[in-house]
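# coordinates only, no sequence provided:
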């Protein structure tokens, strides 16, 4: 939704985020990203293990992309460096639930060639704006393994609050992994839309 309250095209909303001052941009993941994505995932295997398992073959990538066919339930986004267009990481808005919940789960990963330079922090800031101002969500949750210190620092930097510890929450890399649950709402982020999403009940 733009400043005058009208509904904005998703691609336009992604394009305008950050303006020229940001080092990164957001765009939707597409089949054209397959080769670059797989190459970056393979180059980032040591960085990602055992915290996440991303597609590293063409078939896995196509299955992964299929999760985002319905943008009403999930969106797969790439964080790209503005100067080169190269992907620095990906951030997914998963499990979008409307009605009284207006919530979604975040999944994200930096790619090793660009890790440690603050690109993902900038990208997450843009995703928060997109999720709260355009998608008009109320709540976002990130589920993080307790020893994934880089990921914990990332959400803490953006003002997420801890909402507890969930044993055996997600099956990753052949085992059920414990996770901490970190949450941010649009009011915590100072990004409350001027009007709620149409699916939100009046009372």
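Noted; the coordinates are in hand. Since this is a predicted model, take the numbers as computed values, not measurements.
# when you work out contacts or count neighbours from here on, use the C-alpha atoms and nothing else.
Fine.
# what ranges does this structure have for its strands?
24-28, 75-81, 87-97, 103-110, 139-144, 161-172, 175-185 (DSSP state E).
# can you put the ones you listed in a markdown table and add distance to residue 153?
Shown next, in a markdown table, are those (distance: least, Cα to Cα, whole Å):
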| stretch | distance to residue 153 |
| --- | --- |
| strand 24-28 | 19 |
| strand 75-81 | 18 |
| strand 87-97 | 16 |
| strand 103-110 | 13 |
| strand 139-144 | 11 |
| strand 161-172 | 12 |
| strand 175-185 | 11 |
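# give me the number of residues near residue 168?
Per other Cα atoms under 10 Å, the neighbour tally for residue 168 reads 12.
# verify the contact between residue 173 and residue 48 for me.
No - counting by Cα atoms under 8 Å, residue 173 sits too far from residue 48 to count as a contact (10.3 Å).
# tell me which of those two has more neighbours.
Each of residue 173 and residue 48 has its neighbours counted (other Cα under 10 Å); residue 48 has more, 18 against 12.
# OK, contacts around the more buried one?
residue 109 (Cα atoms under 8 Å, 6 or more residues apart in numbering).
# grab the nearest non-local neighbour of the residue nearest in space to the middle of the chain.
Nearest to the geometric centre of the chain sits residue 91, at 3.0 Å (Cα atoms, centre = their mean). Distances taken as Cα to Cα, 6 or more residues apart in numbering put residue 108 closest to residue 91, at 4.2 Å, once the chain neighbours are dropped.
# next up, a structure to set beside the first:
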């Protein structure tokens, strides 16, 4: 389990916080335990070197924001959500990447965590639009974004190079106007 660090946002069952190098040991162990769940859709880092390279780009690149979703009951890392390719200005958009770890799959933790990340992205980062590109056969990922209110916007043949081949993806998106913001406390 990762050392306890403050959450950026909390819900009833999870909290989110920025991805940190200190997450490496737990992250790689969870990724290794989750190989069957992730294949053939996702290949998160499973070695220390691969995690350092991954985390370094997420932490240091201003066009990315990486989060871990932590189970509030014990603090274990349940999954991860990245906002990649953040563009400011008139576009104010980003592309989501995410994955649950096997011990947390099917418990609703990623749905809650995604909701926290969406609120953070729209309210704190000032983004207008987030897009998730999902392989058509990845039913769990499609169900996750549907629950969050994303809409299907299209199909992109040969969109991303994954596991040695160009893979088709569906484009799902949500805008700030579509996301119900949390009520803010009175000042």
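Yep, it's here. Remember, it's a predicted structure, so these values are computed and weren't measured experimentally.
# TM between them?
The TM-score (TM-score structural alignment, normalised by the length of the second structure) is 0.91; 178 aligned residues with a Cα RMSD of 1.6 Å.
# so which of the strands of the first structure gets nearest residue 65 of the first structure?
strand 75-81 (7.6 Å; Cα to Cα).
# that closest one against the second structure, how far on average?
Superposed on the second structure, strand 75-81 of the first structure shows a mean distance to its aligned partners of 0.6 Å (mean Cα distance after the TM-score superposition for the first structure).
# read off where that strand ends up in the second structure.
Under TM-score structural alignment, strand 75-81 of the first structure corresponds to residues 65-71 of the second structure.
# also stretch 127-145 of the first structure?
Under TM-score structural alignment, the match for stretch 127-145 of the first structure is residues 117-135.
# in that stretch, which of the residues would be classed as buried?
Residues 117-122, 127-135 are the ones in stretch 117-135 of the second structure that count as buried (16 or more other Cα atoms under 10 Å).
# gap between the two ends of stretch 133-141 of the first structure?
16 Å (Cα to Cα, to the nearest Å).
# just give the nearest non-adjacent residue to residue 17 of the second structure, would you?
residue 7 is the one closest to residue 17 of the second structure (Cα to Cα, 6+ apart), at 4.7 Å.
# pull out the buried positions in stretch 152-166 of the first structure.
Neighbour-count burial for stretch 152-166 of the first structure [16+ other Cα under 10 Å]: 152, 155, 158, 160, 162, 165.
# map the second one onto the second structure.
Residue 155 of the first structure maps onto residue 145 of the second structure when the alignment is built from TM-score structural alignment.
# residues touching that match, list them.
By Cα under 8 Å, 6+ apart, the contact list for residue 145 of the second structure reads 132, 172.
# and residue 8 of the second structure, by the same measure?
15, 16, 17, 18.
# quick one: stretch 16-27 of the second structure aligns where in the first structure?
Using TM-score structural alignment, stretch 16-27 of the second structure pairs with 26-37 in the first structure.
# and what of stretch 163-171 of the second structure?
Going by TM-score structural alignment: stretch 163-171 of the second structure matches residues 173-181.
# starting at the chain centroid, how far to that stretch?
18 Å (Cα atoms, centre = their mean, to the nearest Å).
# buried sites along it?
177, 178, 179, 180, 181.
# and the contacts of that stretch?
Contacts for stretch 173-181 of the first structure (Cα under 8 Å, 6+ apart): 49-53, 141-146, 162-171.
# and with 7 Å instead?
Defining contact as Cα atoms under 7 Å, 6 or more residues apart in numbering, one finds that stretch 173-181 of the first structure is touched by 50, 53, 141-146, 162-171.
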